[in-house]
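**Student:** Turn this into a structure:
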Amino acid sequence: MIIYTKTGDNGTTGLYGGKRVTKNHIRIQACGEVDELNSYIGLIRSYNSYKEIDEQLHVIQNTLFNIGAELATPSDRMFSTNEKPKISCLISDKKIFLLEQWIDIMSEKVPPLKQFILPTGNIATSTSHVARTICRRAERSTVTLSEADEIRPLIIKYLNRLSDYLFVLARYFGYLANNKEIPWNPNE
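**Tutor:** Below is the predicted model of the structure:
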């Protein structure tokens, strides 16, 4: 596989199916932000020493690649005239259900949240917070894309739930390390 094809030297890139768009196209922006998020999930994995969490993050990384593939597919390649997908959709509600299960398990162990907390702590906690904010950005770009072209609403729902997971994961890493959460003080 050749890494450099030179086809993007003019500021365009190819979508699934061969259509070329500019590299600042909203579809490419959404794909890029999902890719950036996936890289940060990998960074969390490098700071994590818990097998169960690593397995969860592995599933999430594969799901994000699947989302990237869907986002890189123009709606005319994805949907037929009767609104049914032409290609097999790569994620389902099961992935969202998994996130919710993992959130519930971690939430049972961390103290109840009574106020906003500052996004800080150990490296795994802080990296999870950074990933959460990147996830929110990817979600916003995907919403913008959905206003310009048809995408499955499930993708937006997944990214929304994933940001919830990453927030709880950040708190969970702090809990495991016995780090005290620092509440937001609007008067400081």
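**Student:** CA only for contacts and neighbour counts going forward, please
**Tutor:** OK.
**Student:** who does the longest helix seen in the chain touch, helix- and strand-wise?
**Tutor:** Across the chain, the helix with the greatest residue count (assigned by DSSP state H) is helix 123-148. Packing partners of helix 123-148 (3 or more Cα pairs under 8 Å, 6 or more residues apart in numbering; DSSP states H and E): helix 26-47, helix 153-176.
**Student:** by how many degrees do the shortest one and helix 153-176 diverge?
**Tutor:** When axes from the mean of the first three to the mean of the last three Cα atoms, to 10 degrees is applied, the directions of helix 26-47 and helix 153-176 differ by 20 degrees.
**Student:** Only the buried residues of helix 26-47, if you could.
**Tutor:** Judged by neighbour count using 16 or more other Cα atoms under 10 Å, the buried positions of helix 26-47 are 26-38, 40-45.
**Student:** just the longest one next, same as before
**Tutor:** Within helix 153-176, the residues that count as buried by 16+ other Cα under 10 Å are 155-156, 158-175.
**Student:** And for that helix, what's in contact with it?
**Tutor:** 67, 92-93, 95-96, 99-100, 102-103, 106-107, 109-110, 121-122, 124-129, 131-133, 135-136, 138-139, 142-143, 180-181 (Cα atoms under 8 Å, 6 or more residues apart in numbering).
**Student:** Show me which of those residues are buried.
**Tutor:** Neighbour-count burial (16+ other Cα under 10 Å) applied to the contacts of helix 153-176 gives 67, 95-96, 99, 102-103, 106-107, 110, 121, 124-129, 131-133, 135-136, 138-139, 142-143, 181.
**Student:** Please give the structure of this sequence too, so both can be compared:
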Amino acid sequence: MKLYTRGGDQGETSLIGGRVSKVHPQVEAMGLLDELNSHIGLALAHQTDETLRAQLTKIQHDLFDLGSELMHRNEPPKQVDLAIVTELETWIDELEPKCPPLRRFILPGGSVAAASLHVARTVCRRVERELVEVEVAARQLPYFNRLSDYLFTAARYANVGAGVPDQEYARGADVFKQKKKKE
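**Tutor:** Here you go, the predicted model:
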């Protein structure tokens, strides 16, 4: 089998259920998922922490599964079990206590490992915005919303592991104030 087919040379591509323009929202969403997966792969290449490496590898597989749903013009015959949303929440809950408390917004960056996760997080937010327009992907929105939260937390955790503090946004007020306990 040859890598190239020439089938898309006129600006169209195939989905299961028919051909569409390469600017069709589903095709755009699939491209963004590919971009996100590539950024996660880059972030993975910068990680030394085995927990993050295992989690990011699992996420890459999940993204391929979710992308397969987008290959269908109509509702796909098989859908990904969205228990993966709960899995992300569990990972966030495990990593967050290992990070310093949030008092202010933080700037993306720090170590290379963390900065690469922040880039993946911003691409994930773009995927989420694009999926709002894709009817067959509406059920996936909670996953991408939670994935961006995970990537934020993972970036902070990567900075902790590298011994690099998060850079707080200096011109903002404390936005993560602790609620006072009523006595």
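**Student:** Quick check: TM-score for this pair?
**Tutor:** Scored by TM-score structural alignment, normalised by the length of the second structure, the superposition of the two chains gives a TM-score of 0.89; 172 aligned residues with a Cα RMSD of 1.3 Å.
**Student:** Pipe the helices and strands packed on helix 123-148 of the first structure into a markdown table and attach distance to Pro74 of the first structure per row.
**Tutor:** Formatted as a markdown table, those follow (distance: least, Cα to Cα, whole Å):
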| stretch | distance to Pro74 of the first structure |
| --- | --- |
| helix 26-47 | 9 |
| helix 153-176 | 14 |
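**Student:** right, so of those helices, which gets closest to Gly8 of the first structure?
**Tutor:** helix 26-47 (12.6 Å; Cα to Cα).
**Student:** what angle sits between that closest one and helix 123-148?
**Tutor:** Going by the same axes, to 10 degrees, helix 26-47 of the first structure is angled at 160 degrees with respect to helix 123-148.
**Student:** check the fit of the very next helix or strand once past helix 26-47 of the first structure onto the second structure and give the mean distance.
**Tutor:** Next along the chain after helix 26-47 of the first structure, taking DSSP states H and E as the criterion, comes helix 51-71. Compared with the second structure after fitting, helix 51-71 of the first structure deviates on average by 1.0 Å (mean Cα distance after the TM-score superposition for the first structure).
**Student:** tilt between helix 51-71 of the first structure and helix 153-176?
**Tutor:** Here helix 51-71 of the first structure runs at an angle of 160 degrees relative to helix 153-176 (the same axes, to 10 degrees).
**Student:** In terms of secondary structure, what does helix 51-71 of the first structure contact?
**Tutor:** helix 26-47.
**Student:** What are the contacting residues of the helix it packs on?
**Tutor:** So helix 26-47 of the first structure is contacted by 22-23, 54, 57, 61, 64-65, 67-68, 71-72, 123-124, 127-128, 130-131, 134-135, 137-139, 141-142, 144-145 (Cα under 8 Å, 6+ apart).
**Student:** That one vs the second structure - mean distance after superposition?
**Tutor:** By mean Cα distance after the TM-score superposition for the first structure, the fitted helix 26-47 of the first structure averages 0.7 Å away from its aligned residues in the second structure.
**Student:** which residue numbers in the second structure go with that helix?
**Tutor:** Counting by TM-score structural alignment, helix 26-47 of the first structure pairs with residues 25-46 of the second structure.
**Student:** about what we covered before: Leu15 of the first structure: which of the helices and strands packed on helix 123-148 of the first structure is closest?
**Tutor:** In terms of Cα to Cα, the element of those nearest to Leu15 of the first structure is helix 26-47, at 8.6 Å.
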